[in-house]
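Trainee: Dropping the sequence and predicted coords here.
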Amino acid sequence: MNDEVILYTNPQSRGRIARWMLEEAGAPCRTEVLEYGGSMKAPAYLQINPMGKVPAIVHHGEVVTECAAICAYLADAFPQAGLAPLAEECASYYRWLFFAAGPLEAAIIDSKTFGIEPDAKKQTMVGYGSYGAVLDNLSSWFKSHSYVTGERFTAADVYVGSQINWGVQFGTIEKRAEFIDYAQRVTDRDAYRRANEKDDALMEKA
């Protein structure tokens, strides 16, 4: 069976996370670049992702969207890369993968993009509580762990690492020492560099 993964992306998008994961997994890949407001909203792509957003991947005829899901899926689909969690790593792997995809992203968008800070009453209603609580929770983990699962790099670090790295760079996450150290650690990888080179080349062609 053809193991090729089709990546629908734009180099100025979260598609860079999927690209990095594909490089880590060593997955054969064909790239389809979509334009904002154009091919991203065209009927052909909406059949793949009705949200009209990137990234999305197609593998063996099946569609996977959402970056965290793409990372987890590719870790399972290409087990030879060793990026899926070991049995004893599953708890922290899934905990922080979904924490970054849920509370962390929601808190960043609300606080840093929309300028929304829920008051004490509303903090009981939103899943993340408060922006500060989210950062403190994540910070406490990386003060005593090198990676999401402890001392081994996994697919969860592609997603969590991307969120923290971008946040530190663009000022949406506080530049705490543990975040800076973690971001430097996870991005000091050949797969990360290869992924960036490929996406940067696509930007130059645009």
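Mentor: Here it is on my side, so go on.

Trainee: going forward, measure contacts and count neighbours with C-alpha atoms only.
Mentor: Noted.

Trainee: And the residue lying farthest from the centre of the chain, how far from residue 136?
Mentor: Within the chain, the residue lying farthest from the chain centre (C-alpha atoms, centre = their mean) is residue 121, at 30.5 Å. For residue 121, the distance to residue 136 (C-alpha to C-alpha, to the nearest Å) stands at 20 Å.

Trainee: With adjacent residues omitted, what lies nearest to the residue nearest the centre of the chain?
Mentor: Centroid-nearest residue in the chain: residue 159, 3.1 Å away (criterion: C-alpha atoms, centre = their mean). Spatial nearest neighbour of residue 159, excluding adjacent residues (C-alpha to C-alpha, 6 or more residues apart in numbering): residue 68 at 6.0 Å.

Trainee: Can you give me the neighbour number for the nearest residue to residue 11 once chain neighbours are set aside?
Mentor: In space, and not counting its chain neighbours, residue 11 is closest to residue 199: 5.1 Å by C-alpha to C-alpha, 6+ apart. Neighbour count of residue 199, defined by other C-alpha atoms under 10 Å: 19.

Trainee: try this one side by side with the last:
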Amino acid sequence: MAARRGITLYHSPASRAFITYWMLEELGVPFRVETVDIRKGQQKSPAYLKLNPSGKVPTLTDGKVVVSETAAICLYLADRYSYGALAPKLEAPARGPYLQWMVYATAVLEPARSLHGAAVPTPPGGWGPGWQPLPQVLDVLQAALKDRDYLLGDRFSTADVMLGATLSMGLLTKEIPEVPVLADYNQRLARRPAYNRAADATWPPDLFARDVLETTS
């Protein structure tokens, strides 16, 4: 399973690879899809582990470049193929908040969603987890999105793909409650054609009910 010329997305149905697929669809760049079905354990094959030793999806190759971890893939694609548009430029005031929300999606929202209600033991040293409980996280997001369409205001960006998809999957699995501000934001995202193409590819309607999703990889 060697890297090919052009962009290849190593993708699985019923996985977080939806986020990267959506990102590629927003960019409108040509890409090919290599299916690595996590339901069949294909992400643990020796060939795939050569690309991604963690045995997770997605992985993306762009010529000789290999990138794993969803946030890293989205940051790479945005800077390479949509710098100044889906990715604010380095000198732009929006660059700071943009990076903040990209990291917040995986470092705060994802663990808060996944571990909500679970007992998280305090590790030696007593520092505790590096994220707030889910209700506080949702308060932060509601405040950020109140009276604005997107995380950066009226401008859609890769931060909306990264954080918005994480939120959307949590709403679909009922792990995140449908508070009005966040539900409205999710509806705006779900009206985007690129979102729907990625959703159809990740959760094909003939195989999956949209309200019953596997989001582990």
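Mentor: Here it is on my side, so go on. Remember, predicted model here, so these are calculated numbers, not experimental data.

Trainee: picking that back up, quick one: map the residue nearest to residue 11 of the first structure onto the second structure.
Mentor: Matched to the second structure by TM-score structural alignment, residue 199 of the first structure sits across from residue 202.

Trainee: likewise residue 178 of the first structure?
Mentor: Checking TM-score structural alignment: residue 178 of the first structure goes with residue 181.

Trainee: Against which helices or strands is the host helix or strand of that match packed?
Mentor: Residue 181 of the second structure is part of helix 180-190 when elements are defined by DSSP states H and E. If you count contacts as 3 or more C-alpha pairs under 8 Å, 6 or more residues apart in numbering; DSSP states H and E, helix 180-190 of the second structure packs onto helix 134-145, helix 158-172.

Trainee: and the first one, which stretch of the first structure?
Mentor: Taking TM-score structural alignment as the measure, the first structure aligns residues 131-142 with helix 134-145 of the second structure.

Trainee: now stretch 45-52 of the second structure
Mentor: Against the first structure, stretch 45-52 of the second structure falls on residues 42-49 (TM-score structural alignment).

Trainee: what's in contact with the matching stretch?
Mentor: Contact partners of stretch 42-49 of the first structure, identified using C-alpha atoms under 8 Å, 6 or more residues apart in numbering, comprise 39-40, 52, 56, 63, 65.

Trainee: so how far is that stretch from its chain's centroid?
Mentor: Counting by C-alpha atoms, centre = their mean, to the nearest Å, stretch 42-49 of the first structure is centred 22 Å from the centre of its parent chain.

Trainee: how far does it stretch from start to finish?
Mentor: Stretch 42-49 of the first structure: ends 10 Å apart by C-alpha to C-alpha.

Trainee: got the contact list for the closest residue to residue 195 of the first structure other than its chain neighbours?
Mentor: The shortest distance from residue 195 of the first structure to any non-neighbouring residue, by C-alpha to C-alpha, 6+ apart, is to residue 20 (5.0 Å). Residues in contact with residue 20 of the first structure (C-alpha under 8 Å, 6+ apart) are 158, 191-192, 194-196.

Trainee: In helices, which of those appear?
Mentor: If you go by DSSP state H, the contacts of residue 20 of the first structure have 158, 191-192, 194-196 in helices.

Trainee: Please check those and keep the buried ones.
Mentor: 158, 191-192, 195-196 (16 or more other C-alpha atoms under 10 Å).

Trainee: can you put those in a markdown table and add distance to residue 109 of the first structure?
Mentor: Below are these laid out as a markdown table (distance: C-alpha to C-alpha, whole Å):
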| residue | distance to residue 109 of the first structure |
| --- | --- |
| 158 | 20 |
| 191 | 28 |
| 192 | 25 |
| 195 | 25 |
| 196 | 24 |
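
Trainee: tell me, how many neighbours does the match of residue 178 of the first structure end up with?
Mentor: 18.

Trainee: one step back: does the residue nearest to residue 11 of the first structure lie in a helix or a strand, and which?
Mentor: Assigned by DSSP H and E, residue 199 of the first structure falls in helix 190-205.

Trainee: That helix: how far from the chain's middle?
Mentor: 16 Å.

Trainee: which ones are touching whatever residue of the first structure lines up with residue 93 of the second structure?
Mentor: Aligned counterpart of residue 93 of the second structure in the first structure: residue 88 (TM-score structural alignment). Contact partners of residue 88 of the first structure, counting by C-alpha under 8 Å, 6+ apart, are absent.

Trainee: ok, now residue 79 of the second structure?
Mentor: Contacts of residue 79 of the second structure (C-alpha under 8 Å, 6+ apart): residue 87.

Trainee: how much space between it and residue 196 of the second structure?
Mentor: Computed with C-alpha to C-alpha, the distance linking residue 79 of the second structure and residue 196 of the second structure is 23 Å.

Trainee: quick one: residue 9 of the second structure is in a helix?
Mentor: No. Under DSSP: H, G, I helix; E, B strand; the rest coil, residue 9 of the second structure falls outside any helix and is assigned strand.
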